[in-house]
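Visitor: predicted structure and sequence below. I'll ask about it afterward.
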Amino acid sequence: MKTRLVQDGIFTLVEDITTAMEAPEHGFYWIDADVEDLEILQPLYHLHELAVEDCLTEEEQRPKIELYDSNYFIVVNSIRFDDEEIFLRALNIFLGKHYIITVTRQKINELRALKPVLWEEEVASADTFLYHLIDLVVDNYTNVGDRIEAKIEKLEEDILMHTKKSHLNEIIGLRSEILWLKKVLGPQRDVISTLNKKELKLISDPLKKYFGDIYENAVKISETFDTFRDLMGNLREAYQSSLSNRANEIMRIFTALTTIFMPLTFITGIYGMNFEYVPGLHWEYGGIAAVIFMFIVGMSMFVLFRKKEWL
């Protein structure tokens, strides 16, 4: 657990956690904690037992906001995409008047990326800290959406060029990830909408307009993932169509080859009959002539099929 006094974007480490119980003359306290630290923080900051229980027992939480007398409990999900699987990490936030507590089980990239933003913007209030943090979380969804779109385009190109059985597993897996993510985007969008529209004493009125901008981005992201869901359906249809076309192409080639060998088989069948008098049977060059004749017949049929684009 690390406790920092944030004044105009400048961080000062605080050794004694009890110091952060009193409001500073300027700035606010940021307490970056693990779930194990809640045992210490709960009595000091009067954290509601239900909110603490959620942090302790639920690794993957549904985004939500709960309003208590002295603080707000907010849950948002950070996203990470490693080109194979989408991971969500719960970011638990306790917002007070002069402090903000972030509680996580794993490392959250947005928390590390937040520090230079706070310094650049000279942040001096807890609600402004919350705004920049949620803004980074939503922006990361946009980045992941761009990567998913690129992967869908590449997958579509691969299917059209060289269809493989493994492509179906990729389509099903990615579609499942997108549908699962869609269930998270709705509640998270509602949380941001609450910060934008509802009268909240711990959120300053000028800041609500900025939360409105984040809400618009969250809506766009939700609509984008709706589009991804439709694209995955189209991609599956393209995969099935490509397999069908490939099977038809193979059958067409096999049919043409069978048709070419039919007259050759007919000729060899005649010369294989046990008759004494067969044309050319006793001719010195009869075998060579028969082979040349079959070659000419086969090549003629091949040229004819190519001309008619059957092969």
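Guide: Now that the structure is in, tell me what you want to look at.
Visitor: contacts, neighbours, all on C-alpha from now
Guide: Fine.
Visitor: how about stretch 37-57: buried residues?
Guide: By 16 or more other Cα atoms under 10 Å, the buried positions in stretch 37-57 come out as 38, 41, 45, 47, 48, 51, 52, 55, 56.
Visitor: what about versus this one:
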Amino acid sequence: MARFLKKFDRKKGLPPGSLVFVGQQKTDKPRLRIIDYDISMMRDEFIQSIDDAAWTKETETTSWINIDGLHDAELMKRVGDNFCLPSMVLEDIMNTGQRPKIEEHSDHIFITMKMLSLDEAQGKVKSEQVSAVLARNYLITFQEQPGDVFEPVRDRIKRQNGRLRKFGPDYLLYTLIDSILENYLKVIETMGERIEEMEDEVLANPDPKLLEEINLYRQEIAYVRKSVRPAREIISRINKLESDIITADILPYLMDLSDISELSVDSAEIYKEMLASHITTYNMVMGNRLNEIMQFLTIFATIFIPLTFLAGIYGMNFEFIPELHYKYGYFILLFVMLAVTITMLMYFKKRKWI
């Protein structure tokens, strides 16, 4: 399946808002989990049906409902029915090729982003779509599969003295976005370490395998930029929202996300330029090596031109060539050839051609 653009064949001819999963199914069965908490209590459990989470709409506590697995259209329909989500929002959640975006509705805010991970063995970047619906007293997150960068957030919730327990779902959303952005930096930093190492290798040993690796990293950095640049736009829009779902106490924290998103974009751009520079340097070094080889061959051929001329004269089959019958003619010719060679080499050296 294409990485930069998902195929939309399944949605062809269907009306907007149709609940059709677009992407690669990464889990057999959706998994639902609720973490409900306030400053004095915390409840963490897995549930079998989204109907079992309907009570979270009526409580004064903060509820985090996480759903792993986006392929079940019936489950998504039940989510929409229980939490009054528009079909267009549900459609975007089930479309794993959806561009990162943010939408403000009357009773909730919808955000979808990409969560990145790096397979260091293959040097490949993998992405997973993460969507979130923020309401006044609950947050629903949707992921393609179990396993994420949110485990430290869950650990912080379990600590009663943590700041998370004192704030509502808007601060929880900030914390999750912060984890995603910090993971962007981690992925870029890990790739960047190898990209910077390539700089010396390009000059010292520019072989085809290194060129292949440079091209691989160029593709992966482009894939990272596809996620981090829209994320910067989302953070910019979050800071401009005038929704009462996001309290004034959280605004300073949201402003802090701008710095991380800008750093992620800047880092990705820097490494993109470095890789382009590596390609230029590689071509330059290989060009210089080719020039050195051609210079050597040219000098070698130039030296043999007069030697071939002399050998050609005395290799002719004329009977009356005086030197042919001279006792020391052969040795004199070798001496003349050696003298011509040395003279030409001295001339090339003087002109700094060698």
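Guide: Happy to help now that I have it. Predicted model only: the values in this text are computed from it and were never measured.
Visitor: part of a strand, is residue 64 of structure 2?
Guide: Yes - in this structure, residue 64 of structure 2 lies within a strand as judged by DSSP: H, G, I helix; E, B strand; the rest coil.
Visitor: which position in structure 1 pairs with it?
Guide: Taking TM-score structural alignment, residue 64 of structure 2 has residue 29 as its aligned residue in structure 1.
Visitor: now its match: how far from residue 98 of structure 1?
Guide: As for residue 29 of structure 1, its distance to residue 98 of structure 1 is 6 Å (criterion: Cα to Cα, to the nearest Å).
Visitor: same thing with residue 213 of structure 1?
Guide: As defined by Cα to Cα, residue 213 of structure 1 lies at a distance of 24 Å from residue 98 of structure 1.
Visitor: looking at those two, which is more packed in?
Guide: Under the criterion of other Cα atoms under 10 Å, the comparison of residue 213 of structure 1 against residue 98 puts residue 98 first, with 22 against 13.
Visitor: and the more buried one, what does it touch?
Guide: 23, 24, 27, 28, 29, 125, 126 (Cα atoms under 8 Å, 6 or more residues apart in numbering).
Visitor: surely the fifth one is in contact with residue 5?
Guide: Yes - here residue 29 of structure 1 reaches residue 5: they are 4.6 Å apart, a contact under Cα atoms under 8 Å.
Visitor: please identify which of those two sits among more neighbours.
Guide: Neighbour totals were compared for residue 29 of structure 1 and residue 5, and residue 29 leads with 30 against 22 (other Cα under 10 Å).
Visitor: burial measure for the nearest residue to residue 119 of structure 1 once chain neighbours are set aside, as a count.
Guide: Nearest non-adjacent residue to residue 119 of structure 1, counting by Cα to Cα, 6 or more residues apart in numbering: residue 9, 3.8 Å away. Residue 9 of structure 1 is flanked by 20 other residues according to other Cα under 10 Å.
Visitor: how about residue 93 of structure 2, what's its partner in structure 1?
Guide: Structural alignment (TM-score structural alignment) places residue 93 of structure 2 against residue 55 in structure 1.
Visitor: what helix or strand is that match on?
Guide: According to DSSP states H and E, residue 55 of structure 1 maps onto helix 49-57.
Visitor: and the contacts of that helix?
Guide: Residues outside helix 49-57 of structure 1 that contact it (Cα under 8 Å, 6+ apart) are 35, 36, 38, 42, 61, 73, 92, 103.
Visitor: can you tell me which residues contact residue 82 of structure 2?
Guide: Per Cα under 8 Å, 6+ apart, neighbours of residue 82 of structure 2: 50, 51, 54.
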